[in-house]
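Peer 1: okay, sequence plus prediction incoming.
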Amino acid sequence: MNIIPEPLSGGSRLSYDYINHYEQVGDFYGGSHRDPKSWKQRVDWLDQNGHRAVNRQALADCLRSYNERHHNRHEAVHKSIALLEREDALVIVGGQQSGLFTGPMLVAYKAMTIIQAAREAEARLGRPVVPVFWIAGEDHDWDEVNHTFLPAQDEGPVKIKMNAADSSRTSVSYTPVNAEQWETALGEMQNLLEDSPHKKELMSLLRQTSLESSDLSEAFARLMGECFGRYGLILMDSADPQLRALEKPVFEQMIRENEKLTAAYIKAASELKERDYELQAEVNEDGLNLFYLHEGKRLLLFKDQGRFSDRKGLVSMTEEELLAELAAHPEKFSNNVLTRPLMQDAVLPVLGAVLGQGEIAYWSITRYAFKELDLQMPLILPRMSFSLVDSAVPKVMDKYGLTLQDVLQGLEDKRSQWLAEQDHLDLDQRFLDMKDAFSALYAPLIQDLGELQPGLQRLGDTNRQKILEQMDFLLQKTKSSLEQQHSASLRQWDRLQAELAPMNRPQERVYNLFYFVNRYGPSFLDRLMDIAYDDSGVHRVIYL
């Protein structure tokens, strides 16, 4: 594989500055991941404040139980969990929603980054650093996770979507998926994957992990374990009831300190706005930033006149009533994007958090909130980012004089320009000249007709407009014929778009991992894992 850096546009200005100009935004974060002093400061803080974390043995028991239940039983995983029991062990962590068949490729890239960053940190520090992947099973946005995309011949990306059995807004980990739903999704996957020597084995894996799972999070965990368990990646689900019980003291602190936390979020948001950075997460002056599960619905809580309730008024509790409910039912509580970083740091000895660009931006809002809970923001490590390019693609790009940046950042304009160059009749200019000449000849006649009878001028104007419209119609028909004449070439342009920038988005945010595993074989993941770790945040292109 040939690997070349190719920066991608997009993402927030704040995340761009974090990656490229840290000195401009460093005060919003806990330290630069490129500065050895920041690593030492974070390690020292963890060593001095380890007593604040959840009990190590209880945490290890919870993780061991979860990974056993979801068949992530690789020896490397057992070793990672055993290391985590040691008081000197640290964690590199990252997470994602539990997408259908693992969702887009960026999920795999995040897992790769976590594993490789943990390896590098362990070598650098000379002490155990284990990789942990946090499955955001507590999220309730079903439409964000219920689908995936595969490329289809001459069709571009095709969506495989799983409809929910009901429309409740409960957590994804609590949303049941039955065998019929799995069979439908698996059938679509079977039809869309091209025939290959690896397809039978791959479909067997997908069927086994899916049909034995009662929800998307469980299937996600099983697949992620199959893919990355051999590298020691520990899985945890934010909606796991056993984990919730361990988190109860942290939720209690968040509720009791809610006013201080809210003020901390508002202060950070205000400073970001003052420096013209766009907020990547909503900050409400009355927000608790916690969810409560009520009759199957996940409700975001707000504070109003001493009571906590949702916007629709389905629940309403005083602080003491809310704390009593937490004591009895911790599994009913969950975090939003602003409290999840805090919970993560309270539960795990987090040395570094692997984040995508959107996450890097909204974590800046938590800068003061960490301090309110006697925590410290961990180091932030940008997720590795890739585009996979088939060996046939460069030949097509050379044929049309295209760079990868042309494909990734504006292929439609280049396509239109190329097609215009094939117009040897100069259609646009000749039709424009014809319309101008016609209008110049017709205008005096219409004027004279109006002097003969006013109604004839109106009729003449209408007639002129219809003739001009017919000229435009003829121009479009002629251009369609030109496109048909070059249809084979235009299909090559369309395939470039579909392969590298589907739906005008980066490939890694659209296509599914198993399309590539099916094409290149089970060893494909091992080949990706052999790619050198890079913490620069720069997008790289892999020529296969």
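Peer 2: In hand now; what should we look at?

Peer 1: please make it C-alpha for all contacts and neighbour counts, starting now.
Peer 2: Will do.

Peer 1: and Gln447, what does it touch?
Peer 2: In this structure, Gln447 makes contact with Gln457, judged by CA atoms under 8 Å, 6 or more residues apart in numbering.

Peer 1: name the SS class of it, please.
Peer 2: Following DSSP: H, G, I helix; E, B strand; the rest coil, Gln447 is assigned to helix.

Peer 1: now do it against Glu469, distance only.
Peer 2: 21 Å (CA to CA, to the nearest Å).

Peer 1: for the stretch 1-150 of the chain, which segments count as strands?
Peer 2: Listed in chain order, the strands of the stretch 1-150 of the chain (DSSP state E, counting those that start in this stretch) span 2-5, 90-96, 129-135, 147-152.

Peer 1: now do the strands in the stretch 151-300 of the chain.
Peer 2: 156-161, 234-237, 287-294, 297-304.

Peer 1: can I get those strands in CSV with mean neighbour count and distance to Phe438?
Peer 2: Shown next, in CSV, are the strands of the stretch 151-300 of the chain (neighbours: other CA atoms under 10 Å; distance: least, CA to CA, whole Å):
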stretch, mean neighbour count, distance to Phe438
strand 156-161, 18, 43
strand 234-237, 26, 71
strand 287-294, 21, 66
strand 297-304, 20, 65
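
Peer 1: another structure for you, compare them:
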Amino acid sequence: MPTDCISYQESGYFSSLINDYLNEKPELKALYHRFPNMENFKLQLEEKGNNFNGSGKLKREVLVSVLEKQYDSIVTSETTLNNIKLLNNSNTFTVTTGHQLNLFTGPLYFLYKIVSTINLCKQLKKEFPENNFVPIYWMATEDHDFEEINYFSLHGKKISWNKNTSGPVGRLSTEGLENVFDVFELEIGHGDNAKSLKELFKKAYIEHATLAYATRYLANELFKNEGLVVIDADDTDLKKSFIPFIKNELLQQTAFAKVNETTPLLESYSVQVNPREINLFYIEDNLRERIVFENGKYSVLNTKLTFSEQEILKEVENHPEKFSPNVLLRPLYQEVILPNLCYIGGGGELAYWLELKSFFESQQVTFPIVLLRNSVLLATEKQASKADKLQLTWRDLFLNQQELLNQKTKLLSDFTIDFSTQKEALKKQFEELHKLAQATDKSFLGAVKAQETKQIKGLENLEKRLLKAEKRVHQEQLNRIISLQNELFPNQSLQERKVNFSEFYVEFGVELIEKLLNELKPLEKEFKVVVL
């Protein structure tokens, strides 16, 4: 079985920004507060404790009260209930990940985010036993991009929930998901694990009224024994703590100014999110539209709603739940209401967090440690055995498919498919002609250079043709390599972004979750291969 490991940086699947962040490139240090390591977590604990616990006692009480209400309708573990109570204590901190309300978890990395968060809490507890650490899954209930979350893939088939929607997705009725269940039931097959999955889907989506309640139930069932706490921040009491920051955004538009100040530091990378002058939406059950300031008035786009400054400030005071932070303001909201040390997210999420440090400083809110979630390639024992027989390492399988085939063809061939020696010999032959050409007419020098280029090109073409011919000779072996790589990297992309967890759960059951919990180490910068 292949045993080599591969770093995120070597995997070829992360942006230059994330690679440079992981490498702690000095030019990026101004964009984050502390890099994720144990020594820095000690400092983060002290700072967050000092900055949160003074005014944080009331925030903690509100947070616990809201969570207890949200959990009132579902049966959960004593571990989770105890973690909620612990949030009242000044020595309790959170580690948070966030995710959209993807149907039936969406792609596999939903699991990896949460397992990373749980495992970091366990690691922190060992290191700092006098403190408590609670893993938080922040549901993106206020998002409105339904098309991004209304499906999942199973055995290469897209299972979709078709519905006309508007407004925040967390408030969506689950009506119509019976039809999705019928498709899922046929596709998932039979057996004890299939039966468990069907029951899980049915209880989550058919027996709960909204998508937020369904997603909370689902995440709780998968991770309740690990003490996971799921939070829906689309809540009036939680938003009350955020009122001063909502007002600041409406009146001062600080986020726009501070993020734009940061953008030049990212000029050699692609900027993930561009700020708006006002980074707030106005929401109701069937409405989520941007707030803009035009002609001395605040307006809600695509509606007739308008407010004077005095009117909108009054609306904030009376109905803070109607003001929803966008992708740039949501992190601030999270850090205001949670005693949070660290945010765990994917590469795209970390990219926009790295735009926000200056804005956080302007709001006098501690900027959290930001940690790249674990990435995982799941493989079966059978696939690992195939890789061994084909003399493939995991590092090989991460290669671009054409590059992999070229490398393996050269290894399988009985002779060297590399004309570097011939090219060097040719260049030496032309050195004498170049000397001769220097002493005569310039037109002859041009002819020599052209002939050299032509002959080098001819050798390169012969090398390509020889490689192509050898691929035909070894086609059977190469086809097996292609087949294995395609199994592990569907559509030549990351498995974790395409495949739903049920595809593995139906075969391995709870062992899937247990294996991830045992093997994922959030502070190691390694793309983990987990063999089931």
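Peer 2: All right, it came through fine. Remember, it's a predicted structure, so these values are computed and weren't measured experimentally.

Peer 1: could the strands of the stretch 1-150 of the first structure go into JSON lines alongside mean neighbour count?
Peer 2: Below are the strands of the stretch 1-150 of the first structure laid out as JSON lines (neighbours: other CA atoms under 10 Å):
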{"stretch": "strand 2-5", "mean neighbour count": "12"}
{"stretch": "strand 90-96", "mean neighbour count": "26"}
{"stretch": "strand 129-135", "mean neighbour count": "25"}
{"stretch": "strand 147-152", "mean neighbour count": "22"}
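
Peer 1: of all the ones you listed, which one is nearest Leu83 of the first structure?
Peer 2: Leu83 of the first structure lies closest, by CA to CA, to one member of the strands of the stretch 1-150 of the first structure: strand 129-135, at 7.5 Å.

Peer 1: counterpart of Phe302 of the first structure in the second structure?
Peer 2: Alignment note (TM-score structural alignment): Phe302 of the first structure maps to Val292 of the second structure.

Peer 1: could you do Pro394 of the first structure as well?
Peer 2: Using TM-score structural alignment, Pro394 of the first structure sits opposite Ala384 in the second structure.

Peer 1: surely the match of Phe302 of the first structure is in contact with Thr303?
Peer 2: No: counting by CA atoms under 8 Å, Val292 of the second structure stays clear of Thr303, with 11.6 Å between them.

Peer 1: what does Ala204 of the second structure align to in the first structure?
Peer 2: Under the alignment (TM-score structural alignment), Ala204 of the second structure maps onto Thr209.

Peer 1: run a quick neighbour tally on its match.
Peer 2: 20 (other CA atoms under 10 Å).

Peer 1: my read: it touches Leu223, true?
Peer 2: Yes: counting by CA under 8 Å, Leu223 is a contact partner of Thr209 of the first structure at 6.4 Å.

Peer 1: distance of the counterpart of Thr184 of the first structure in the second structure from Val499 of the second structure?
Peer 2: Using TM-score structural alignment, the partner of Thr184 of the first structure in the second structure is Asn179. Asn179 of the second structure sits 21 Å away from Val499 of the second structure, going by CA to CA.

Peer 1: so for the two, which residue has more residues nearby?
Peer 2: More neighbours surround Val499 than the other of Asn179 of the second structure and Val499, with 22 against 13 (other CA under 10 Å).

Peer 1: now do the same contact list for the residue lying closest to that one once chain neighbours are set aside.
Peer 2: In space, and not counting its chain neighbours, Val499 of the second structure is closest to Pro107: 5.3 Å by CA to CA, 6 or more residues apart in numbering. For Pro107 of the second structure, the contact set (CA under 8 Å, 6+ apart) comprises 152-153, 496-501.

Peer 1: ok, those in the first structure: which stay?
Peer 2: Checked against the first structure using both residues aligned by TM-score structural alignment, their matches' CA atoms under 8 Å, these keep these contacts: 152-153, 496-501.

Peer 1: among those residues, which pair sits farthest apart?
Peer 2: Among these, Phe152 and Glu496 lie farthest apart (CA to CA), at 12.0 Å.

Peer 1: ok, the equivalent of Val93 of the first structure over in the second structure - contacts?
Peer 2: In the second structure, the residue paired with Val93 of the first structure is Thr96, using TM-score structural alignment. The contact partners of Thr96 of the second structure, taken as CA under 8 Å, 6+ apart, are 117, 135-138, 340, 342-344.

Peer 1: Asn279 of the second structure matches what in the first structure?
Peer 2: Per TM-score structural alignment, Asn279 of the second structure is aligned with Asn289.

Peer 1: residues near the aligned residue in the first structure for Tyr32 of the second structure, how many?
Peer 2: Counting by TM-score structural alignment, Tyr32 of the second structure lines up with Tyr29 in the first structure. A count of nearby residues for Tyr29 of the first structure, using other CA under 10 Å, gives 21.

Peer 1: same question, Gly103 of the first structure
Peer 2: Counted with other CA under 10 Å, the neighbours of Gly103 of the first structure add up to 26.

Peer 1: the closest residue to it other than its chain neighbours and Ala264 of the first structure, how far apart?
Peer 2: Of all residues not flanking Gly103 of the first structure in the chain, Thr148 sits nearest, at 5.3 Å (CA to CA, 6+ apart). In this structure, Thr148 of the first structure and Ala264 of the first structure are 37 Å apart, going by CA to CA.

Peer 1: give me the buried positions along stretch 63-72 of the first structure.
Peer 2: 63-64, 66-67, 70-72 (16 or more other CA atoms under 10 Å).
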